[in-house]
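>>> heads up, no residue letters with this:
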């Protein structure tokens, strides 16, 4: 299955449906961060949710950040996604582990914790980003993001966020102190939303009343059906078509490739090191003979030479002299 984001409408354009597959992207995140099984599941859900929220934005450079901070062992779970289909993220305690549930799924709710906050930051591509924060209601991310949407947009929203891990591959890799090649068999998400003013159009455009439509969407939010279709190897577009065929689903020509991608660069790393100031830079040169920085989002390691640090010192000195002039 390829990583794709698919948008659609159903029920005479009264329902917005967005589906995303992030299997390859979360496997990449697992390899970069050496995540535990439950951390992999939690980050995958956050990455899917951020992509689903970003899909409704307009500008190519628009982005959505999701920060989930509960009282469980994972600490902060952070995902950042763009309208362009790029996504990245990290978990502050990536090696924290819990036993799987009896059905084999990861206990993400317990690992995150039900007491905490969900913060969503939207950068629309111009002006100042804006953010909203709500209290967690379950810690499983899907319910929490749906609650955020209901609170911030006063719109019915339902999220399905799921993953199936290859536990044998993970266990074998752990025994060898290695990482599995592809521990996630599949990871995907689905966002269902009733469009604004849908209730006013209901009698004119559909045989379903508003109550009937809500009941239909609740029934179609069954995660077991979603998992069954994905287990069959179906692409996310096929899954959406199967689930909503009786509601007249129309796949929109706005699909996007999804990929794990971090915007960090060596240049940005050096610019960040400049913020340490002259005293710290001199200590790095004298004591460490250089510096090393690791990106939180992708675990890429950047190294700065003494020559590069000396160049930063010169830049700071020039800037300081200019300010005094």
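Structure's in. What do you need? Model, not experiment: these values are computed from the prediction.
>>> use CA for all of it now, contacts and neighbours both
Noted.
>>> three-state assignment of residue 121?
strand (DSSP: H, G, I helix; E, B strand; the rest coil).
>>> would you map the strands across the chain?
For the chain, strands defined by DSSP state E occupy the ranges 4-10, 15-21, 63-70, 76-82, 86-91, 116-123, 130-135, 157-165, 184-194, 250-251, 256-257, 259-260, 291-294, 301-304.
>>> elements contacting the second one?
Spelled out, that is strand 15-21. strand 4-10, helix 37-54, strand 184-194, helix 236-244 (3 or more C-alpha pairs under 8 Å, 6 or more residues apart in numbering; DSSP states H and E).
>>> adding distance to residue 302 and mean neighbour count, write those out as CSV.
Listed next are those as CSV, based on distance: least, C-alpha to C-alpha, whole Å; neighbours: other C-alpha atoms under 10 Å:
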stretch, distance to residue 302, mean neighbour count
strand 4-10, 30, 22
helix 37-54, 24, 28
strand 184-194, 28, 24
helix 236-244, 36, 18
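>>> check contacts around the most centrally placed residue in the chain.
Centroid-nearest residue in the chain: residue 47, 1.5 Å away (criterion: C-alpha atoms, centre = their mean). Shown in contact with residue 47 (C-alpha atoms under 8 Å, 6 or more residues apart in numbering): 22, 79, 80, 81, 87, 88, 89.
>>> take a look at this one as well, against the first:
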């Protein structure tokens, strides 16, 4: 199944649904950061939810950042999401792998920990960003986002998200589902959703076995109505030009050391692990530009 996202409604439009397939997106993150299986699952789940939350933004100028830190060995999980369907993100420690002894499943909750918070920061082009934070419930990501939506955004929500990792560490399947109750939802609507979710297979299994997201939704709700579809992907907007601007924030002494001692430098983008090399001559040219600009 290709990577894409659907927005839909069901139960006489009293229920709002977001669903996505994110296998290639998560595989892109895995290869960029050399993620071990549990780190792939933790970052992959967050990127997947991020892509759905990005689609909730009202304009292309808006963006949001998700920051999770539960005190576990993976450190911080950080994801940026945008309205056009692209996301980027990283974890502090990509080489984390734990499994639960009883089930053999990836122990995301152990890797992330639950002694901390899930924070969402929304940049909506205003003077100050909006932010909301909740205490982590399990560190398993899905439960934590369901709690976030219900408590911080006052929208009762169910969140299912999964990443299936193969024995050679590549991503077999990944996807997510958010089901939200609208203010006019009735007890009957709630019961309908609970019944649909109770028999729902893990999202990674559904993405692997079903032909399309439309099929998954149609099997969940008899009256589902698809509102829109969009592609999603892992994409970073870094460039050599943006990295050159980073160099200008360093002290003159630091830049001179790169020129005279290192004869060049390499800068790595935290969000996508892309590396940018600057030769000694490029650094000297930058220094001449900065000197001229400061004189002017």
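The structure has been received and is ready for your questions. Here the structure is a predicted model, which is why all the values come from computation and not from measurement.
>>> now the TM-score, please.
For this chain pair, the superposition-based TM-score is 0.93 by TM-score structural alignment, normalised by the length of structure 2; 295 aligned residues with a C-alpha RMSD of 1.8 Å.
>>> related to what we said a few turns ago, any chance of TSV for the strands of structure 1, columns distance to residue 269 of structure 1?
Formatted as TSV, the strands of structure 1 follow (distance: least, C-alpha to C-alpha, whole Å):
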stretch	distance to residue 269 of structure 1
strand 4-10	30
strand 15-21	31
strand 63-70	21
strand 76-82	19
strand 86-91	17
strand 116-123	22
strand 130-135	26
strand 157-165	33
strand 184-194	31
strand 250-251	41
strand 256-257	28
strand 259-260	19
strand 291-294	7
strand 301-304	7
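>>> so which of the ones you listed is nearest residue 144 of structure 1?
strand 116-123 (7.2 Å; C-alpha to C-alpha).
>>> tell me how far that closest one is from the chain's mean position?
Here the centre of strand 116-123 of structure 1 is set off from its chain's centre by 12 Å, with C-alpha atoms, centre = their mean, to the nearest Å.
>>> which part of structure 2 matches that strand?
Taken onto structure 2 by TM-score structural alignment, strand 116-123 of structure 1 occupies residues 116-123 there.
>>> which residues sit against the matching stretch?
Here stretch 116-123 of structure 2 makes contact (C-alpha under 8 Å, 6+ apart) with 62-71, 129-136, 144-145, 148.
>>> list only buried entries from those residues.
For the contacts of stretch 116-123 of structure 2, a burial check counting by 16 or more other C-alpha atoms under 10 Å picks out 62-71, 133-136, 144-145, 148.
>>> residue contacts, the corresponding residue of structure 2 for residue 316 of structure 1?
Counting by TM-score structural alignment, residue 316 of structure 1 lines up with residue 290 in structure 2. By C-alpha under 8 Å, 6+ apart, residue 290 of structure 2 lies in contact with residue 248.
>>> now with 7 Å?
Residues near residue 290 of structure 2 by C-alpha atoms under 7 Å, 6 or more residues apart in numbering: none.
>>> same check on residue 41 of structure 1?
So residue 41 of structure 1 contacts 106, 108, 163 (C-alpha under 7 Å, 6+ apart).
>>> what about the last one, distance to residue 235 of structure 1?
Translated: residue 163 of structure 1. Distance, residue 163 of structure 1 to residue 235 of structure 1, by C-alpha to C-alpha, to the nearest Å: 14 Å.
>>> looking at the two, which is more packed in?
With neighbours defined as other C-alpha atoms under 10 Å, residue 163 of structure 1 and residue 235 compare such that residue 163 has more, 23 against 16.
>>> find the nearest non-adjacent residue to that one, please.
Computed as C-alpha to C-alpha, 6 or more residues apart in numbering, the closest residue to residue 163 of structure 1 that is not its neighbour in sequence is residue 187, at 4.1 Å.
>>> residues touching the aligned partner of that neighbour in structure 2, list them.
Matched by TM-score structural alignment, residue 187 of structure 1 corresponds to residue 174 in structure 2. Contact partners of residue 174 of structure 2, counting by C-alpha under 7 Å, 6+ apart, are 21, 22, 23, 162, 163, 164, 204, 207.
>>> ok, those in structure 1: which stay?
For those, the aligned pairs still in contact in structure 1 (both residues aligned by TM-score structural alignment, their matches' C-alpha atoms under 7 Å) are 21, 22, 23, 162, 163, 164.
>>> which one of those residues is nearest to residue 93 of structure 2?
residue 163 (18.1 Å).
>>> let me know whether the closest one touches residue 44 as I believe.
Yes. When contacts are counted by C-alpha atoms under 7 Å, residue 163 of structure 2 is listed as touching residue 44 (6.5 Å).
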